[in-house]
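> any chance you could fold what I've pasted below:
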Amino acid sequence: MQIAILLYDNFTALDAIGPFQTLSALPDSEVVFVAEEAGPVLDDTRTLSFVATKELRDVTRPDIVVVPGGPAPALDNEAVLGWLRSVDSATTWTTSVCTGSLILAAAGLLNGRRATSHWLALEQIKQFGVEPTGQRVVFDGKYVTAAGVSAGIDMGLTLLGKIAGDECAQARQLLIEYDPQPPYDAGSPQKAPASVVEMVRGQGAV
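Predicted coordinates:
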């Protein structure tokens, strides 16, 4: 089973590494980081890079595709959108994290489907004919979308459980000691203080 994690300039690192840490536990799987060109790809902090070991043209039939988000997702990159349309015809699961769902939507893959994204992007995804939902992980057929950033870990574990069974997913959760106990209860706009929500909205970037 080949799992292809898409990289593009200005992606969000945790969007990619969360699913990597969880889905890499699939038995007999190969995880590849893929980009337009092989080599280092800078994340949205401009200080961290992941290495793409494969180019888009080299990965033609992945079983699972993971599309991370970022503050400026590749919505008009026809090389990326065309690749997604092409490989989606053969994938078992096509997934995204955060604003990665906007990329899937821009490729026309989520038209008429339910999907989630970062809470700041839920209105934007409507423009692509997608029904937005604030759920943390959404399954619609073979399409799996996760909400903002950290939700990629939940998505990966949920998908791992569906493919390899609950025990495998639970073992992975235990191994990575994913036992969230955040110091603040401000992880969603419904829970965060109104002043904090407005501050984040004012920043204008996911």
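
> C-alpha only now, for contacts and for neighbours.
OK.

> excluding chain neighbours, give the residue nearest to residue 135 in space.
Ranked by C-alpha to C-alpha, 6 or more residues apart in numbering and with sequence neighbours excluded, the top spatial neighbour of residue 135 is residue 116, at 6.4 Å.

> and that neighbour, how many neighbours does it have?
Residue 116 has 30 neighbours, counted by other C-alpha atoms under 10 Å.

> list the contacts of it.
When contacts are counted by C-alpha atoms under 8 Å, 6 or more residues apart in numbering, residue 116 touches 98, 101, 122, 132-138, 145-147.

> Proceed likewise with the subsequent sequence, for comparison:
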Amino acid sequence: MTLSIGLLVFPGIQLLDLAGPYEVFAAVPGARLHLLWKDRAPVASAVGLPFAATVGFAEAPALDILCVPGGIGVNRLLDDAETLAFLRDTAARTPWLSSVCTGALLLGAAGLLRGRRATTHWNSHDFLAAFGAEPVDQRVVRDGNLFTAAGVTSGIDLALAVVDAVVGRAAAEEITLAFEYAPQPPHACGTLKEAPPSAVTAARARYAASRQERETIIAALAPA
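Alright, predicted model coming up:
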């Protein structure tokens, strides 16, 4: 089975939002992966790792799956006409859509979440309603052909769920085993419900400036 899979990249992308799904999708036999951006000029992730898109928007091939990661760079794209138009046009001819973390906000800004169940990173979850989405507090949410995932590491779960739906359970199970994907973090505080108050306070402080900027941008957006 040959699949054409495109992952959006952009300056300030969360590296693991991209790398997790990329690794899973690349493990599908016959898959062809494309990193999509306006051009092929080098960009830097949120932690500074440089890389470049493999395909510009204008030359993007037909896709079977589109995946939109998140990251601090999402803020600059929420009102970026070129990127949002690309997402709308691509989604209209792509059978399967997905996002990781705050990539859901880009789908929302492109008008692709209206009336759809969706999730995103806990620190931006409350913004989903502004785009007409129904916020769901789950690690991965499927609504028809749309898959959205919560924060960062959930991109692996999302990609496995997409593989399960598109390719089949056997493929998803084989990749899960091959990756030895059986998380056992040293501290079970990966969600707001599990985390101690001190961790919640520290994490909110870490994201405060980015969240304030994001809130201002979303508030200024005209209703889609």
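
> just to revisit the earlier point, in helices only, show me the contacts of residue 116 of the first structure.
Among the contacts of residue 116 of the first structure, the members falling in helices (DSSP state H) are 101, 122.

> which among the contacts of residue 116 of the first structure end up buried?
Neighbour counting by 16 or more other C-alpha atoms under 10 Å classes 98, 101, 122, 132-133, 136-138, 145-147 among the contacts of residue 116 of the first structure as buried.

> helices of the second structure, start to end?
For the second structure, helices defined by DSSP H occupy the ranges 15-26, 74-77, 81-92, 103-109, 154-166, 169-178, 197-220.

> just put the ones you listed in JSON lines and tack on distance to residue 56 of the second structure.
As requested, those are exported to JSON lines (distance: least, C-alpha to C-alpha, whole Å):
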{"stretch": "helix 15-26", "distance to residue 56 of the second structure": "17"}
{"stretch": "helix 74-77", "distance to residue 56 of the second structure": "16"}
{"stretch": "helix 81-92", "distance to residue 56 of the second structure": "11"}
{"stretch": "helix 103-109", "distance to residue 56 of the second structure": "18"}
{"stretch": "helix 154-166", "distance to residue 56 of the second structure": "23"}
{"stretch": "helix 169-178", "distance to residue 56 of the second structure": "29"}
{"stretch": "helix 197-220", "distance to residue 56 of the second structure": "26"}
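
> and among these, the most buried is which?
Across the helices of the second structure, averaging neighbours per residue (mean count of other C-alpha atoms under 10 Å) puts helix 103-109 on top, at a mean of 28.

> start and end residues in the first structure for that helix, please.
Under TM-score structural alignment, helix 103-109 of the second structure corresponds to residues 100-106 of the first structure.

> neighbouring contacts of that stretch?
Counting by C-alpha under 8 Å, 6+ apart, 67-70, 73-76, 81, 84, 95-96, 110-111, 115-117, 124-125, 128-130, 145 sit against stretch 100-106 of the first structure.

> one more time with 6 Å, if that's ok
With C-alpha atoms under 6 Å, 6 or more residues apart in numbering as the test, stretch 100-106 of the first structure has contacts from 67-69, 75, 125, 128.

> cool, stretch 159-169 of the first structure as well?
Stretch 159-169 of the first structure has contacts (C-alpha under 6 Å, 6+ apart) with residue 157.

> likewise for stretch 64-77 of the second structure?
With contact meaning C-alpha under 6 Å, 6+ apart, stretch 64-77 of the second structure is reached by 4-8, 11-14, 17-18, 94-103, 214.

> kindly give a single ChimeraX line that selects the buried subset of the residues you listed.
The buried residues among the contacts of stretch 64-77 of the second structure can be selected in ChimeraX (16+ other C-alpha under 10 Å) with this line:
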select :4,5,6,7,8,11,12,13,14,17,18,94,96,97,98,99,100,101,102,103,214
